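1. take a look and give me a structure for this.
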Amino acid sequence: MNTMTVVFMVAEKPSLAETISKVLSKNTRVSRKGFNGACSVHEWSGEFCREHVRFRMTSVCGHVMTLDFQSRYNNWDTVDPMELFVANLEKKEANPKLKMVDFLRYEAKNANVLVLWLDCDKEGENICFEVIDSVISVMSKPTTILRAHFSAVTDSELHTAMKSLREPNKNEARSVDARQELDLRIGCAFTRFQTKYFQVSYLYYFIIQ
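-> A predicted model of the protein is given here:
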C-alpha cells in the first residue's frame, strides 16, 4: 500500500508560516500548536509536482544554531586571548528552551520533500542548512530538498515561488559561517584582551597612589 507523499515546509518565523499556509492551501489548512509552544503546524492536502500530497508547514524562530567556543575556553583567567584565534568551535542550539532541533525532527519525520521558505538573503540561506542538518536524518529516502525564492508576501509571489523552487545555495550559507567565525574570534579575543589590559592598568594605578 502506497503512503501519501509528505511535503514538509519551513518558514523563518511563525507569522510567515501562517500566511504562506493560508495562501497555498486557499485557507483550508488545519492548524495546531507545536510541542515547543513557539511554533504552530499547518497541514492540508494539495498538488505538488503533479502528485496529490500532504503538506505540513511550520517555522523556526530565526537561527536554529549558533557558533561558540568549546566550554574549556570560557575561563577568562586561564585562556590567553590569542588562543581564541585557533580554538575549537562548536555549533549549539541558539535557544535551547525552544527545543527547535527536536521539534523540527519530530515534525519532519518520514517526510519525503523539504521546502525551505527562509528569508531570501545569505542569512536565510544559512538558516536553510541549519534546518537541513536538523531533519535530514529522519526524513524518508531519497529526500528532495528545495528552496522557495520570493520578494514579497503576496498571493501571486507565493504561488510563483512554489512553482519555481530551486536547490538552496551552499556557498552563500558558508559565507555566513565564515563571517560568524570571524566575528566570534575577533570580538571575543579583543574583548578579553581589552578587559585584562584595563584590569592591570587600573590595578597599577591604585597601587602607585
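2. use CA for all of it now, contacts and neighbours both
-> Noted.
3. how about the helices of this structure, start to end?
-> Listed in chain order, the helices found in the chain under DSSP state H are 14-24, 100-108, 122-135, 155-163, 170-208.
4. among those, which comes closest to residue 35?
-> Put simply, out of the helices of the chain the one that sits nearest residue 35 is helix 100-108, at 6.9 Å, with distance taken as C-alpha to C-alpha.
5. list the buried residues for that closest one?
-> When neighbours are counted by 16 or more other C-alpha atoms under 10 Å, the buried residues of helix 100-108 are found to be 100-101, 103-105, 107-108.
6. among these, which one sits closest to residue 47?
-> When these are ranked by distance to residue 47 (C-alpha to C-alpha), residue 108 comes first, at 18.9 Å.
7. the closest one and residue 97: what is the separation?
-> To residue 97, residue 108 is 20 Å away according to C-alpha to C-alpha, to the nearest Å.
8. please provide the structure for the following sequence as well, for comparison with the first:
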Amino acid sequence: RPTKNKYIKNYDFSCTLNDSRAVQVTMTSVIGHLMVYDFPPEYQNWQQVSPLTLFDAPTEKQVIRNTSMDKVIPTSFVQKGIEAVRDNIAKEARNAEQIMIWTDCDREGENIGSEIVDVCRGANSRIKVSRAKFSAIISQQIRHAWHSPVDLDYRQSNAVDARAELDLRIGAAFTRFQTLGLRTLFSELNNKVISY
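-> All right, here's what the predicted structure looks like:
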C-alpha cells in the first residue's frame, strides 16, 4: 500500500508465529531517525543567551518537524519525508497488537527502534514490542530472527541519546562562540555561521 511518502510502502501478508498462530503482518520502513535533540525556544536566541548556558540548559528530544532541522535537511524533505513516515508508523500502530523492530543491529539501530516504539506507544499504549536480531539479510537469519525475537537494548539506545545530547551542547555552544566572536573581528562574516 502506498503512504504519504513516495519511498515508503506498507506490505501486508499472512504468516505464523512460533506458537503456530496465524497472524496478519504489515511491514513498513523508516528513513533514519524520527527524533532530534534541541533546546527549548527560550535558548534559541543567539543574542540573548550566552553560549556558556547551553552546557547546562535543558534539552528536549522531539519529533523531527519541518522547523527542527531546516539548516541540515531541506524543509521540503523533512516535512514530506519524516513527518509522513512518523504519521504512517502511528497510523499502523493504532490497531496493531505487536511491533517487531527490524532496524540495523547496532547502536543507531537500537536508538531508531526506540524512537519507533515511542511513536507507536503514542498511538497505542498497549502495543507489545519485540526486536529482530540478525547480522545478514539471508533467508536462514531472517527466519531465525522472526522466530527468536529479543528485547530492544535500551542501554545502547541511551548511549546514542547521550552522544546526541553532547553533540548538541558542544556543537551549539562552540558554533555560537566562534560565530559571534569572529563576527566582531571580520565584518564579512556578519551573515554567516561558523560551525564547530
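9. returning to what we had before: determine which two of the buried residues of helix 100-108 of structure 1 are furthest apart.
-> 100 and 108 (11.9 Å).
10. which residues touch the counterpart of residue 46 of structure 1 in structure 2?
-> Matched by TM-score structural alignment, residue 46 of structure 1 corresponds to residue 15 in structure 2. With C-alpha atoms under 8 Å, 6 or more residues apart in numbering as the criterion, the residues that contact residue 15 of structure 2 are 22-25.
11. out of these, who's the most crowded?
-> Note: the member of these with the most neighbours is residue 25, at 17 neighbours, neighbours being other C-alpha atoms under 10 Å.
12. quick one: contacts for whatever residue of structure 1 lines up with that residue?
-> In the superposition onto structure 1, residue 25 of structure 2 corresponds to residue 55 when matched by TM-score structural alignment. Residue 55 of structure 1 makes contact with 6-9, 42-46 under the criterion C-alpha under 8 Å, 6+ apart.
13. so the aligned partner of residue 55 of structure 2 in structure 1 versus residue 79 of structure 1, what's the distance?
-> Under the alignment (TM-score structural alignment), residue 55 of structure 2 pairs with residue 85 in structure 1. Relative to residue 79 of structure 1, residue 85 of structure 1 is positioned 12 Å away (criterion: C-alpha to C-alpha).
14. kindly report the same for residue 167 of structure 1.
-> For residue 167 of structure 1, the distance to residue 79 of structure 1 equals 42 Å [C-alpha to C-alpha].
15. any idea what residue 44 of structure 2 aligns with in structure 1?
-> When structure 1 is aligned by TM-score structural alignment, residue 44 of structure 2 is paired with residue 74.
16. so how far is residue 63 of structure 1 from that match?
-> Looking at residue 74 of structure 1 against residue 63 of structure 1, where the rule is C-alpha to C-alpha, the gap reads 22 Å.
17. the two - which one has more neighbours?
-> Neighbours were tallied for residue 74 of structure 1 and for residue 63 using other C-alpha under 10 Å; the higher tally belongs to residue 63 (19 against 11).
18. against residue 105 of structure 1, how distant is the residue nearest to the more buried one when sequence neighbours are not counted?
-> The spatial neighbour of residue 63 of structure 1 that comes closest, neighbours along the chain excluded (C-alpha to C-alpha, 6 or more residues apart in numbering), is residue 127 at 5.7 Å. Distance from residue 127 of structure 1 to residue 105 of structure 1, counting by C-alpha to C-alpha: 15 Å.
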